[in-house]
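Chemist: coordinates only, sequence not included:
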């Protein structure tokens, strides 16, 4: 449904506390649209929206709708939700969150970042780069970015940077001027059914570009490269990036080559995948008129996004990181980065599979990726929106690699991973579910172990002194 910003009227968000929903609400408030919303429980995010002028309720009830004219939902909202039932009965306009975001950015030059992996980081890099270049873009990102302080904001620069999520096909509601495709491979088969359907969705996304639009595509990824070649044949302007020969924005060791010039690429985030993400961000920036040197200086200021190999703390020489990876390719990339950061020390993983369907489809690939770690503890599957599937559990993964052990509980997983880590090692909590909260528990357990060790050493020293 194509709706203009002026047509929205008062907008009510069901589940306004979610990362994507709260970001869109923040943008609409910044653009003068009256916003209300509700969520199951209160949070700091809801308090921030109230401070911005939103009318936000804790708990779901039909009366929360008030005089709303438009209701925004995400895929996670059940049809039995009392507010959704009331909105349907009243005949209110009901939009998926992607449709609300499309309305918010309809008057801007839109850069939509799609791909199976790397969307959040690439969108974040582009946004930080453009802000460092003196532009004031609007943005909607799937995670909070420390350098930005938020995951979404309404800017005045006439450019909108949006993370385009393919998980439910809703990214086809956008109208980008520049489309970025970081990679393309099968995922979200619970929605699409087949890998072919996934690739068709990416094809359709590219097809949203206008005649004068630009596709920025990774030449190193087979899926992205194939889709870009197909798009070029149909007349779409394509700018490729990567290490592959012929890439227009080409990575050569730690340098970036573009239009006959070679530049040093300085990044504060590890991993080959981040070098590729940076090349994509650079390609977008120069298309928007940013000088190459200024774009590279902006990239050097990027320090990461929340839950993307995010350092949570260090105790007694053990560094604890957290990552959102929930696909085998992402898991492999995160562990490769961890091995680079750990150097000669060990990498310990606490992994939480996400979705029964994804675990069923990719159990062997998850097991293979976990072999990059020195030790791996696997938690129960985080179900998210799914009901259990008979015969599908985390044991499908642990049974296929001797590197992985199954934890009976989150508490046991924390205990196990801490017991295996020594000074200089890395512990990585990883997954798209609530495993992220265990970073604090791991740090607390490391602190307790450190205190007990110091106390033991002190007692031994005192005993040795008394015997002397």
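Modeler: Right, received. Where do you want to start? Just so we're clear, the structure is a prediction, and the values are computed from it rather than from any experiment.

Chemist: okay, CA-based contacts and neighbour counts for the rest of this
Modeler: OK.

Chemist: Run through who's touching stretch 231-247.
Modeler: 206, 211-220, 228, 248-252, 276, 279-280, 283 (CA atoms under 8 Å, 6 or more residues apart in numbering).

Chemist: change it to 6 Å
Modeler: For stretch 231-247, the surrounding residues in contact (CA atoms under 6 Å, 6 or more residues apart in numbering) are 214-220, 248-251, 276.

Chemist: Distance across that stretch, terminal residue to terminal residue?
Modeler: The first and final residues of stretch 231-247 sit 16 Å from each other (CA to CA, to the nearest Å).

Chemist: Please identify the buried residues of that stretch?
Modeler: Neighbour-count burial for stretch 231-247, counted by 16 or more other CA atoms under 10 Å, picks out 231, 236-244, 247.

Chemist: With respect to residue 6, which of the contacts of stretch 231-247 is nearest?
Modeler: Set against residue 6, the nearest of the contacts of stretch 231-247 by CA to CA is residue 214 (28.4 Å).

Chemist: Could you tell me how many residues sit around the closest one?
Modeler: Residues contacting residue 214 under the criterion other CA atoms under 10 Å number 21.

Chemist: which stretch of helix or strand covers residue 94?
Modeler: Applying DSSP states H and E as the criterion places residue 94 in strand 93-96.

Chemist: Centre of the chain to the very next helix or strand once past that strand, how far?
Modeler: Per DSSP H and E, the first helix or strand lying C-terminal to strand 93-96 is helix 97-104. When C-alpha coordinates are averaged (CA atoms, centre = their mean, to the nearest Å), helix 97-104 and its chain have centres 19 Å apart.

Chemist: Next, the buried residues of helix 97-104.
Modeler: Judged by neighbour count (16+ other CA under 10 Å), helix 97-104 contains these buried residues: 97-104.

Chemist: and if you look at stretch 284-302?
Modeler: 284-285, 290, 292, 294-302.

Chemist: Among the residues you listed, which ones are in helices?
Modeler: In helices, judged by DSSP state H, the following of these are found: 284-285, 292, 294-299.

Chemist: and of the residues you listed, the nearest to residue 370?
Modeler: Checking these against residue 370 with CA to CA, the nearest one is residue 299 at 30.2 Å.

Chemist: want to compare, so here's the second one:
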């Protein structure tokens, strides 16, 4: 990866350096010789990793942390009253958004950016793994912990870069990748976009950001995304998916506990040769993960990476943390941790669970953000009625104010209209071991879904269940 020449002597301070997106960019800049420091309200695995690298991390936000700082980096989550931001503005310290720093890094490299409502992290990770397998040695910045890297970041030595482009705050339109990948689109982040039509405009803008010799790749299984991309001005467009109209299509699909197995048909286009690839094995379960892998195959074929190296990368790929992660197999009851927090993601997670043919699927659901729970309320009901037993926790607010008439009690009451006593409120997380013991039997799957602190609950369970062994 090319060293950035400009401003190499500046000291850059990241406000909220422990965040998934912020920590990755900080690590990459540090690897390039920049003087990096940051602050966060909490110590977490990301701050611990950065400290081990030699990056100074302050606990808490204070103007005292900014001694000698020339550049301040913030994310959209930083409040305008943050003391470090206020001090920087007062002292005329340059303030940049996280997306500005990511765009600056991409400018100096051959970049691949992945965006979409769902599947970004897994798709970005798969693309990075394929490029790594083919000795492209990419630098990668991902919005999740990749198991084989044990990090959100991979530092490479080439000028190739693979990044996850966050769509939550509209910043994806500031990125200008050589290859743009769009996985899907759903009604999400309406607190920022205000309307679905506005979200669609941003996605089209991102798709049009590739250069003349660049490529826009998209999943044609998503009907809305397919319609949006029909308005893309770029001549180099490639579709992938499971439907017959896709340029790169998966066929003969088999999914079991050992993985996902399929063949691939590639149509002849201005960028692709006609080809059939047999016997692909992916160490991830589910049709949605097959779609994610097809995006990686599409990128690989554009870059003339041979099939052997694609297969090798897929077989070695160990997945992403909190994506249908098996936490424990207690008395034959599989306990799963999953990041799903949107109805479409929960739907895919439940479909994956059913593929494993369990006796029962029990879901512990923590709604994430009052605004999302309200906007997608009926979609959550429609999806969650398909499990066998449902426990609903309090809404994880993520800093939002409580919305009247949006509560776990109301949701449970309405879910029980589908089946009597099917849903129950989770009133105390300390009751989770008893719930597993009383509700679960050998052959069942218990899935914890949500983007809040529910992951801590499920990862604490193995120790709590030991006393019952």
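Modeler: Cool, got the structure. Bear in mind the structure is a predicted one, so any value in this text is a computation, not a measurement.

Chemist: if we can go back for a sec, okay if I get the buried residues of stretch 284-302 of structure 1 as CSV plus distance to residue 327 of structure 1?
Modeler: As requested, the buried residues of stretch 284-302 of structure 1 are exported to CSV (distance: CA to CA, whole Å):
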residue, distance to residue 327 of structure 1
284, 26
285, 28
290, 34
292, 33
294, 34
295, 30
296, 30
297, 31
298, 29
299, 26
300, 28
301, 28
302, 24
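
Chemist: can you pull the contacts of whichever residue in structure 1 pairs up with residue 382 of structure 2?
Modeler: Alignment note (TM-score structural alignment): residue 382 of structure 2 maps to residue 368 of structure 1. For residue 368 of structure 1, the contact set (CA under 6 Å, 6+ apart) is empty.

Chemist: Confirm that residue 368 of structure 1 sits in a helix.
Modeler: Yes. Judged by DSSP: H, G, I helix; E, B strand; the rest coil, residue 368 of structure 1 forms part of a helix.

Chemist: Mind checking which residue lies nearest the centre of structure 2?
Modeler: Closest to where the C-alpha atoms of structure 2 average out (CA atoms, centre = their mean) is residue 121, at 3.6 Å.

Chemist: name the element that one belongs to?
Modeler: Going by DSSP H and E, residue 121 of structure 2 is in helix 120-133.

Chemist: what about the strands in the stretch 151-300 of structure 1?
Modeler: Applying DSSP state E, counting those that start in this stretch to the stretch 151-300 of structure 1 gives strands spanning 152-153, 159-163, 178-181, 214-218, 237-242, 249-252, 255-258, 261-264.

Chemist: do you know which of these lies nearest residue 390 of structure 1?
Modeler: strand 159-163 (33.9 Å).

Chemist: mean per-residue distance, that closest one to structure 2?
Modeler: Taken against structure 2, strand 159-163 of structure 1 registers an average deviation of 0.8 Å after superposition, with mean CA distance after the TM-score superposition for structure 1.

Chemist: Which other helices and strands does that strand contact?
Modeler: strand 109-114, strand 138-140 (3 or more CA pairs under 6 Å, 6 or more residues apart in numbering; DSSP states H and E).

Chemist: quick one: contacts of stretch 28-43 of structure 2?
Modeler: For stretch 28-43 of structure 2, using CA under 6 Å, 6+ apart, the contacting residues are 3, 8, 11-17, 55-60.

Chemist: sec struct for residue 253 of structure 2, please.
Modeler: Going by three-state DSSP: residue 253 of structure 2 is strand.

Chemist: That one: what's its closest spatial neighbour, skipping adjacent residues?
Modeler: The shortest distance from residue 253 of structure 2 to any non-neighbouring residue, by CA to CA, 6 or more residues apart in numbering, is to residue 262 (4.5 Å).

Chemist: check contacts around that neighbour.
Modeler: The contact partners of residue 262 of structure 2, taken as CA under 6 Å, 6+ apart, are 251-253, 279-280.

Chemist: Narrow those residues to those that are buried.
Modeler: Burial by neighbour count, 16+ other CA under 10 Å: within the contacts of residue 262 of structure 2 this picks out 251, 253, 280.

Chemist: wouldn't the first one be in contact with residue 265 here?
Modeler: No. Between residue 251 of structure 2 and residue 265 there is no contact, the gap being 7.3 Å when judged by CA atoms under 6 Å.

Chemist: so how many other residues sit close to the aligned partner of residue 280 of structure 1 in structure 2?
Modeler: In structure 2, the residue matched to residue 280 of structure 1 (TM-score structural alignment) is residue 295. Neighbour count for residue 295 of structure 2, taken as other CA under 10 Å: 27.

Chemist: Strands of the stretch 1-150 of structure 1, start to end?
Modeler: Under DSSP E, counting those that start in this stretch, the stretch 1-150 of structure 1 gives strands at 11-14, 35-39, 55-58, 70-73, 93-96, 109-114, 138-140.

Chemist: okay, those strands in TSV with distance to residue 354 of structure 1 and mean neighbour count next?
Modeler: Shown next, in TSV, are those (distance: least, CA to CA, whole Å; neighbours: other CA atoms under 10 Å):
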stretch	distance to residue 354 of structure 1	mean neighbour count
strand 11-14	24	29
strand 35-39	23	24
strand 55-58	27	19
strand 70-73	22	23
strand 93-96	23	18
strand 109-114	20	25
strand 138-140	23	27
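
Chemist: And the ones you listed: which comes nearest residue 436 of structure 1?
Modeler: For residue 436 of structure 1, the closest of the strands of the stretch 1-150 of structure 1 is strand 35-39, at 20.6 Å, according to CA to CA.

Chemist: before we move on, the earlier item: quick one: which of the helices and strands packed on strand 159-163 of structure 1 is nearest residue 345 of structure 1?
Modeler: Residue 345 of structure 1 sits nearest to strand 109-114 of all these, at 34.7 Å, using CA to CA.

Chemist: so what secondary structure elements neighbour the closest one?
Modeler: Using 3+ CA pairs under 6 Å, 6+ apart, the elements in contact with strand 109-114 of structure 1 are strand 159-163, strand 178-181.

Chemist: so it corresponds to what in structure 2?
Modeler: Using TM-score structural alignment, strand 109-114 of structure 1 pairs with 110-115 in structure 2.

Chemist: Quick one: distance of the matching stretch to the chain centre.
Modeler: That offset, for stretch 110-115 of structure 2, works out to 14 Å (CA atoms, centre = their mean).

Chemist: and the closest residue in space to residue 228 of structure 2 that isn't next to it in sequence, how many neighbours?
Modeler: In this structure, residue 228 of structure 2 finds its nearest non-sequential neighbour in residue 204, 6.3 Å apart by CA to CA, 6+ apart. Using other CA under 10 Å, residue 204 of structure 2 has 19 other residues around it.
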